[in-house]
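Asker: no sequence on this one, just coordinates:
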């Protein structure tokens, strides 16, 4: 709806001008000054809340210095802005004209009161300016940094610059030799220090030459402090954007092991002030403990440490695999019980069928999913893809067309696609042949680890239970494949997919009701594939041993797979789909019809107000929700022929006039954060990919949590002066320095030092004596 200016003799409205319009302030005193300057007698009886809700002033009534343009699409007022520019006489030239905004005629008493108030206000402002000037003068004339302090800051700045080089280039702290031998003298950090000093860094050179012993320039504890301060500074930059955007979603990744402890990588998804969707990596959370302990730890990380409010969390997704799946599902349920709008959804970066299979807590299914991950990792190694292509050619000699299609499908990341189980079934024979060729290693191109992986994969795929499980998964997940592909596609596809869930559940229920018939066909398919692969058809050996021990009669293999594979899989998939797409989740997804491109496909016959109640408490003007939705539809329905309909949330949020529809604007920002929707700018995949690239680029024993976080977020600005200030503040808050002899004794106890800062992974020290001498040199 258009905004009209409340000033007398002003006819500006938002739909006819690019001018910014500002609400009356909620502060009663400041609001009274606005009304007083407007000279509108009819506004004096209204409260500040009423004025804030229903009345606006355009930017023409403020001096330019009071108006700030924070972005191409956002204009704000300074906190002390008062309107002073008004036309109070032009209506007198046309006395017969009906004047809607009656101007209050001021009496002499009113004029005297206004003058007194302005005099008091001017006096206060002058006093405030004098205080600020005195503070600035005292700051300028305050104690200056001594030469030693300046040299120390330059030295610290050089150290932080080296840390930034390490994180940007993904360089481990230690060389491969140092990681095995425990010799910190060969650390990459030390090598960069030497290089920088040789390149002419005077601050480092002076500090180095003053040291009594040059074996180790920086202790593990001090290096840990540098990394910690860098990490916290970069994280705070990102958290400022999250707080400004208010709404966010929580996304966790698969487990990563640091120092024999599993950690969850945590990502936050939000829309920044430029209306761009981002998904950024924030930190690792310790995974150990029960579900309740993990939830408490995760919530404390988000609120107590990062300063976020879980009341603003609008979605959650957990990319867990293996045994962690059940635990993370329990955490998600408990989180939704506390915060009902933190909707639990699949993550857009994981195909829905893969997510559904990962969620099944059955050993045979988890073996299949783990084998898929191992296959994907194996074909990253050199020459393995070439062997696979040769195996496909040999297997499908009589069907070149299918062979070519399989080669194209398996060219990259085929183990992560929506139709992965169909591909895996077609690839069983070529995969076994490829594994055998890798094991033979006739040309000597494969390492021992690759050969060992190939042997393990071939043994797994040659088991009838695994073959039968793959076929059952393939057939059951056929009913969700198209649904998931659309749901994680474009905005329009996701909207129509949300409306097709009933049909998907109907198909799954039909299979469940006729499970005997379906299982018969699926088991027959499994037997045929096993015969081609020359695999014996039998139940698992563990189950057979239990049957013999219990003295049970003859076991029918088909009945075993029906009872222990087919029925649990179909019912588990049905339950997971119902849990993931509850009524609240579907209502949220159906609000995607607010995107103009979806409206056009629906012929503008949409009913967003039926679903908009989900986020009513988040809206700035919830009482005008239906009217605003109606105006939004009419605006796009009667647009000019030259105006194209935006097809994505990102395009819609970039429109300059979307701010005049505050409820729609808020809705679109909340919907963007939902983890299920595809990231239009691929920011989330880039962050997750950089994390994985860091982990893949070095041995696990050289992983460092701080460097991993810094490496993933290389795009965030690094203010070295802020880092130096924080380091100096930390050092000043620590205990007074001890005498060198006592310090040497303290340095000789590395175990106590490591316990003092559990967040940092210290490098192994060369020896306690060298560490003590080094620290004395640092003094």
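Answerer: Structure received. Everything numeric in this text was worked out from a predicted model, so none of it was measured. Residues are numbered from 1 along each chain as shown.
Asker: C-alpha from now on. contacts and neighbour counts both.
Answerer: OK.
Asker: For the top helix by length along the chain, list every residue counted as buried.
Answerer: The residue-count maximum for a helix in the chain (DSSP state H) belongs to helix 108-140. For helix 108-140, the neighbour count (16 or more other C-alpha atoms under 10 Å) marks residue 114 as buried.
Asker: Next SSE downstream of it?
Answerer: Where DSSP states H and E defines the elements, the next helix or strand beyond helix 108-140 is helix 147-169.
Asker: So what's the gap between that following helix and the chain middle?
Answerer: Offset of helix 147-169 from its chain centre (C-alpha atoms, centre = their mean, to the nearest Å): 30 Å.
Asker: now swap in stretch 450-470 and tell me
Answerer: With C-alpha atoms, centre = their mean, you get 35 Å for stretch 450-470.
Asker: hold the first one in mind and look at this next one:
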């Protein structure tokens, strides 16, 4: 699927003539899309990867007639620029043949749509985590929210997949693709081959569910809550301490840094005072960097232990 996504943008980007021809094709259809260029698949940045998926699905039904026009030259007199009729060399037509065959494969159509929808759960997080002014506590909160979104999607995958499947069938009808599952075999060992009773169920069991399970597993491994450095200190940030109900447990966790504290005996009272301090503050904590703001507000004479702990978290 990733190979299917990466090749068409390269095909057009490497040739101004091909890109211009694609734009002429797009202009010949109703203005259902404002996009004029495919977006390459970024290997590292998830936001750009999702943008690539969105762009590809939006332009899918227009890319097909472009390849058909290049390959069969059936509409050369229509898709032309002024009096200039486009002609294509053997290399271009050979590449167009392979790409056309790949894009009209229903498995690839559905795979792109499934990936776009399932990866949508991580798009907001990926975008936010790339911002320089995003606070660490807000980041952990967003990560936990994203984990819950992935889990909810997994629980509701049957209903969600039904909508994705209908979208894929609609795209297939528009481009003249056949809706069918790959031939199955009891001895298949190189591809997913879970038992199924229909084409839809085949793709649910062998495409949608494995993809979301893989996403869930990789996400939990990458953002394991048990591997968060100084996570107890994060509970001292304004948004967290406001909702903290177990002061005793929090203080016990913070005692880990006992040797660094200027006055450990006063830590419990400071935590209680800090909770009351932030509960009395009328400020929108979603619009500021919590860690920096909390450190500035922690007066060294009033909260010496808290200030020390916040500085530890800043290292």
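Answerer: Perfect, I can see it now. Predicted model only: the values in this text are computed from it and were never measured.
Asker: what range in structure 2 does the longest helix of structure 1 sit on?
Answerer: Aligned by TM-score structural alignment, helix 108-140 of structure 1 corresponds to no residues of structure 2.
Asker: same thing with stretch 285-292 of structure 1?
Answerer: So stretch 285-292 of structure 1 is aligned with nothing, judged by TM-score structural alignment.
Asker: From the contact counts, what lies against the longest helix seen in structure 2?
Answerer: Among the elements of structure 2 assigned as helix by DSSP H, the one spanning the most residues is helix 46-72. Contacts defined by 3 or more C-alpha pairs under 8 Å, 6 or more residues apart in numbering; DSSP states H and E place helix 46-72 of structure 2 against helix 2-13, helix 16-27, helix 90-103, helix 106-119, helix 123-129, helix 157-175.
Asker: Rebuild those helices as TSV, extending it with mean neighbour count and distance to residue 51 of structure 2.
Answerer: Shown next, in TSV, are those (neighbours: other C-alpha atoms under 10 Å; distance: least, C-alpha to C-alpha, whole Å):
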stretch	mean neighbour count	distance to residue 51 of structure 2
helix 2-13	16	12
helix 16-27	18	19
helix 90-103	16	18
helix 106-119	21	9
helix 123-129	17	9
helix 157-175	16	18
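Asker: Dump those helices into a markdown table; add distance to residue 183 of structure 2 as well.
Answerer: Output for those, formatted as a markdown table (distance: least, C-alpha to C-alpha, whole Å):
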| stretch | distance to residue 183 of structure 2 |
| --- | --- |
| helix 2-13 | 20 |
| helix 16-27 | 34 |
| helix 90-103 | 17 |
| helix 106-119 | 12 |
| helix 123-129 | 34 |
| helix 157-175 | 18 |
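Asker: so which of these gets nearest residue 313 of structure 2?
Answerer: For residue 313 of structure 2, the closest of these is helix 123-129, at 18.0 Å, according to C-alpha to C-alpha.
Asker: The closest one vs structure 1, mean deviation?
Answerer: Following superposition, helix 123-129 of structure 2 is found to deviate from structure 1 by 4.4 Å on average (mean C-alpha distance after the TM-score superposition for structure 1).
Asker: continuing past that helix, what's the next helix or strand?
Answerer: Helices and strands here follow DSSP H and E; after helix 123-129 of structure 2, the next one along the chain is helix 136-155.
Asker: The longest helix of structure 1: how far from the chain's middle?
Answerer: That offset, for helix 108-140 of structure 1, works out to 47 Å (C-alpha atoms, centre = their mean).
Asker: next one: stretch 201-209 of structure 2
Answerer: 20 Å.
Asker: Check stretch 525-532 of structure 1 too.
Answerer: For stretch 525-532 of structure 1 - counting by C-alpha atoms, centre = their mean - the centre lies 43 Å from the chain centre.
Asker: in structure 2, what residues pair with it?
Answerer: With TM-score structural alignment as the criterion, stretch 525-532 of structure 1 aligns to 167-174.
Asker: To what extent does that stretch diverge from structure 1 after superposition?
Answerer: Mean deviation for stretch 167-174 of structure 2: 1.9 Å (mean C-alpha distance after the TM-score superposition for structure 1).
Asker: what does that stretch contact?
Answerer: Stretch 167-174 of structure 2 has contacts (C-alpha atoms under 8 Å, 6 or more residues apart in numbering) with 60, 61, 104, 106, 109, 110, 113, 178, 179.
Asker: okay if I get these as a markdown table plus distance to residue 310 of structure 2?
Answerer: Below are the contacts of stretch 167-174 of structure 2 laid out as a markdown table (distance: C-alpha to C-alpha, whole Å):
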| residue | distance to residue 310 of structure 2 |
| --- | --- |
| 60 | 51 |
| 61 | 54 |
| 104 | 56 |
| 106 | 54 |
| 109 | 50 |
| 110 | 48 |
| 113 | 44 |
| 178 | 60 |
| 179 | 58 |
